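Colleague: Structure of the sequence below:
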Amino acid sequence: MGGICSRKRDQQVIEDRVQRGVSGRYSRSSSSKWLGSSFSWPVADRRHGGVSCSSLLELCIYKIREDIENYGSFSMLPRDISQQIFNELVYSHRLTDTSLEAFRDCALQDVLLGEYPGVEDSWMDVISSQGLSLLAVDLSGSEVTDIGLALLKDCLNLQALTCNYCDHITQLGLMHISDLKHLKSLSFKKSDAVTAEGMRAFSSLASLEKLDLERCSEIHGGLVHLKGLMKLESLNIRCCKCIRDSDMKVLSGLTNLKELQISNTNITDSGVSYLRGLGKLHMLNLEGCNVTAECLDTLSALVALSYLNLNRCNISDDGCDKFSGLRNLKVLSLGFNNITDACLVHLKALTKLESLNLDSCRIGDEGLANLTGLPLLKSLDLSDTEVGSNGLSHLSGLTHLENLNLSFTLVTDGGLRRLSGLTSLKSLNLDARQITDAGLAFLTNLTGLMHLDLFGARISDRGTNYLRNLKNLHSLEICGGGLTDAGVKNIKDLASLKLLNLSQNYNLTDRTLEMLSGLTELVSLNVSNSRVTNEGLQYLKPLKNLRSLSLESCKVTASEIRKLQATALPNLVSFRAE
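Modeller: You can find the predicted model right below:
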């Protein structure tokens, strides 16, 4: 589903889909009389589990949502109020082709209907009636065709248009947007309409700053039509397998480019060489391209580069000395490359580095010694490397480290003792069979942890006792361990939990669901492959924020979950049973 927040140029920012304050602009207007007569008794905000009270404006909008069939037009209301009513109907899936008619000529600014069901050409007449007020439209995944797209021709102030996965728009339909001279953002992900010839429609969009053509398979040769778009700052053509080195030559003249995503294309070192003159480029994604360390000759000239993704390329130790010249890098991804500790020697000079991905590289304990001089490092991925417990001693000085992935490494329980000083750690992945209860004992002082993944670790009831101090945990995964209901008793007071995965703990019963009933912040719960039954579902009724529930291979039926969804869990949108 698309976003639903309207622009509030003179009002407070909308958060959590509901405006948290009404502008004084309307406090003495006729709209206040309308509000006062619509709905005046207080009720609890259902989106917050009945804890906080809704504002009067929110209550009115909820009331309209429930009685939407009684309203013929909102055009007499202030635009911002009409916008919020529209947003609420989208969020609650109450917007239909009938109720949409009430928004004709309402001067809405944002019509964001991405992935909303039933959107088709018949909707476009009302959408286009917003005229010059309309600034952003998202039709992603809709049934809109060329005919519907043509109706936007009078919305000349449109700044953002998103038509991702719109299978019914053709190359001819693109010509209808060529007159939208104020467009700053345009997205046509995975669209057969965007061909080399179809891209001719983009050549007149001189104000365009962001263009997303991800997974468009017919654009080879079409980038030439971007030649005059000198304001273009962001271009995404990732997963466009048709792209060749020759396409990159056109981009060399787009000197305002700041972000370029060309991952999973057929670009080689030769194609990268055309980027040498893009002095403002600070983000470059080359993941999955057939480049080698030779391309670093070009990249070292891009002095503004702060983000570089070279995952799944053909990078080896040869030529890695060029990394030392990328002094402004903050994010570097080298995962799934044939590099060893010898490459890490050349990263010592990257003192601004905040994130480093070495997933599945041939990195060992000795190589980590080269990271000790990276004081700003916040995220480090060592998954599936040859790092062991001794290597963790080199991380002890990285006091800003917040995210650490040690899954499928050689780290044992004893090595976790070396993490005790990383008090800034918020996310820790310990997906490894050799981690047991004993290792968790060393994590008790990491009270800032918000995410802990113990998937595959051999954790028993005794081990969960060490988690009781981690009150800030937002997500916890303990899968395939030996937990029983007794172990869940140590988890039930982690009130901040939003995601909990206890799957493949075969001895958990309905008693587990009863103990989890107090975790009212839970958004996702997985207790698959357990002994939970239909009878235990009653204990989930207090979990009003639950959106995802998985109880596969349990004695639970989909029909009983649907009953629970209809009567007690209105926010539940995804579930698996049986």
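Colleague: Please make it C-alpha for all contacts and neighbour counts, starting now.
Modeller: OK.
Colleague: where do the strands sit along the stretch 201-350 of the chain?
Modeller: All strands of the stretch 201-350 of the chain, identified by DSSP state E, counting those that start in this stretch, fall at 210-212, 234-236, 259-261, 283-285, 307-309, 331-333.
Colleague: Second input sequence below; structure requested for side-by-side comparison:
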Amino acid sequence: MKFALTLMLILILAMSNTTAGSDLEIIRSIGASWRQQGGIVVELKTDCTNFEDEHYQKLGQLTSLKSLSISGKNLSDHQLEMLSGLTELESILINGSELTDEGYHHFKAFQKLRTLSLFHPSRNCEGFTGAGLAYLKDLPKLERLTFAGATAGDEAFEAVGQISQLKEFRQWHNWESPNAIKHLVGLKHLESLQIGQRLPHRDSSLTPSFDNETLKTVAQIKSLKRLSFQEARLSASGLMQLQPLPNLEQIKLSLIDITKSDVETIKAAMPTVEVDWTPITEAEEEATLKKKLKI
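Modeller: Have a look, this model is predicted:
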């Protein structure tokens, strides 16, 4: 009996080592960096600039992965589908994609996913509105979502507003209107929110998507604990609208046009809230707020 158990352990270890060896062969063939845990590959980061479908097929064989970060080339619908076997994934970062709205349903394969970061998603892809983000509501463990640098606006925010399990949402440099933020009010579990400015684009209004008026809506999300604001012109009177938030612990301000005296007023009015302010320089205001964002 003892011999049989020992033999079984040896076989299990041998199979584990064989699997790990095969995984490393795949990783080396696609030129990725990785991290192992207990002899198993759990984290992978790769530049997909020279990837073809065969590389995504190989990537889809690394079924022990818990974290995946890919960039360098736009990911398509069918390439995302090729990764659907990575069911242990808890974190995905994609920098650059050409997913259609319907293509977002492929994310439903990752039922253990907790964090999804989408940078420059489907940028300049005709027909993409961001409505496909609504498919993410079927990921029960998804808590953190980043959506930044998209040529999509209010429909994307409306979709995010349906992902009721979210605890953290970060967004900046999209095409939303000032009304987009209102779609987030129904997120009853949201604890952390990062807001940046919309990017101006052809034939669009130059009205800022984020200003003091925005904060009136933010104050309706009573579950919020942490707020991070960037690229806007704010004042003490605007930020005072956040006082009623019962759980608020921290406000971060970066690339914000606000006076030092206004910041001191906020700190005095909300002594239990940590106000982390990095003053904007004249060069940053000129380059970012005026020239880039046109506010």
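Colleague: before we move on, the earlier item: residue 63 of the first structure is nearest to which of the strands of the stretch 201-350 of the first structure?
Modeller: Distance to residue 63 of the first structure, taken as CA to CA, is lowest for strand 210-212 among the strands of the stretch 201-350 of the first structure, at 38.4 Å.
Colleague: Any idea how far apart the tips of stretch 426-436 of the first structure sit?
Modeller: 20 Å (CA to CA, to the nearest Å).
Colleague: List the contacts of it.
Modeller: With CA atoms under 8 Å, 6 or more residues apart in numbering as the test, stretch 426-436 of the first structure has contacts from 402-409, 411-413, 448-460, 463.
Colleague: Can you pick out the ones from these that are in strands?
Modeller: Among these, the members found in strands (DSSP state E) are 403, 404, 405, 451, 452, 453.
Colleague: Count the neighbours of whichever residue in the second structure pairs up with the fifth one for me.
Modeller: Aligned against the second structure by TM-score structural alignment, residue 452 of the first structure finds its counterpart in residue 276. Close neighbours of residue 276 of the second structure, defined as other CA atoms under 10 Å, add up to 14.
Colleague: what range in the second structure matches the helix ranked longest in the first structure?
Modeller: Using DSSP state H to define each element, the first structure has its longest helix at helix 79-91. Using TM-score structural alignment, none of the residues of the second structure align to helix 79-91 of the first structure.
Colleague: Check stretch 138-155 of the first structure too.
Modeller: Against the second structure, stretch 138-155 of the first structure falls on no residues (TM-score structural alignment).
Colleague: Over to stretch 335-355 of the first structure?
Modeller: Mapping stretch 335-355 of the first structure onto the second structure (TM-score structural alignment) gives residues 148-168.
Colleague: Give me the distance between the two termini of stretch 220-233 of the first structure.
Modeller: Stretch 220-233 of the first structure end-to-end distance (CA to CA) = 20 Å.
Colleague: per the alignment, residue 83 of the second structure corresponds to what in the first structure?
Modeller: That one, residue 83 of the second structure, aligns with residue 275 by TM-score structural alignment.
Colleague: Could you check how far that match is from residue 290 of the first structure?
Modeller: 16 Å.
Colleague: Compare these two (neighbour count), which wins?
Modeller: residue 275 (24 against 17).
Colleague: my guess is the more buried one contacts residue 248, does it?
Modeller: Yes - at 7.4 Å, residue 275 of the first structure counts as touching residue 248 under the criterion of CA atoms under 8 Å.
Colleague: tally of neighbours for the residue found closest to residue 78 of the second structure once you drop the neighbours it is linked to in the chain?
Modeller: Of all residues not flanking residue 78 of the second structure in the chain, residue 103 sits nearest, at 7.9 Å (CA to CA, 6 or more residues apart in numbering). Counted with other CA under 10 Å, residues neighbouring residue 103 of the second structure total 18.
Colleague: Run through the residues that contact residue 103 of the second structure.
Modeller: By CA under 8 Å, 6+ apart, residue 103 of the second structure lies in contact with 77, 78, 132.
Colleague: residue contacts, the residue nearest the centre of the second structure?
Modeller: Centroid check for the second structure by CA atoms, centre = their mean gives residue 146 as the closest residue, at 1.6 Å. Contact analysis of residue 146 of the second structure by CA under 8 Å, 6+ apart lists 116, 117, 118, 119, 169, 170, 171.
Colleague: Need the contacts of residue 103 of the second structure in JSON lines (columns: neighbour count and distance to residue 185 of the second structure).
Modeller: Formatted as JSON lines, the contacts of residue 103 of the second structure follow (neighbours: other CA atoms under 10 Å; distance: CA to CA, whole Å):
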{"residue": "77", "neighbour count": "18", "distance to residue 185 of the second structure": "30"}
{"residue": "78", "neighbour count": "13", "distance to residue 185 of the second structure": "34"}
{"residue": "132", "neighbour count": "19", "distance to residue 185 of the second structure": "19"}
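Colleague: For the stretch 51-200 of the second structure, just list every one of the helices.
Modeller: Secondary structure of the stretch 51-200 of the second structure (DSSP state H, counting those that start in this stretch): helices located at 53-59, 77-82, 154-160.
Colleague: Quick one: the ones you listed as a markdown table, columns for distance to residue 198 of the second structure too.
Modeller: Putting these into a markdown table (distance: least, CA to CA, whole Å) gives the following:
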| stretch | distance to residue 198 of the second structure |
| --- | --- |
| helix 53-59 | 33 |
| helix 77-82 | 26 |
| helix 154-160 | 11 |
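Colleague: winner for burial among these?
Modeller: Across the helices of the stretch 51-200 of the second structure, averaging neighbours per residue (mean count of other CA atoms under 10 Å) puts helix 154-160 on top, at a mean of 22.
Colleague: on average, how far is that helix from the matching bit in the first structure?
Modeller: Once fitted to the first structure, helix 154-160 of the second structure is off its aligned match by 1.6 Å on average (mean CA distance after the TM-score superposition for the first structure).
Colleague: what residues does that helix touch?
Modeller: Identification of contacts with helix 154-160 of the second structure by CA under 8 Å, 6+ apart yields 129-134, 175-177, 179-181, 183-184.
Colleague: cutoff 6 Å now
Modeller: Contacting residues not belonging to helix 154-160 of the second structure are listed as 129, 130, 131, 133, 134, 176, 180, 183 [CA atoms under 6 Å, 6 or more residues apart in numbering].
Colleague: Distance from the chain centre to that helix, please.
Modeller: Helix 154-160 of the second structure has its C-alpha centroid displaced from the chain centroid by 14 Å (CA atoms, centre = their mean, to the nearest Å).
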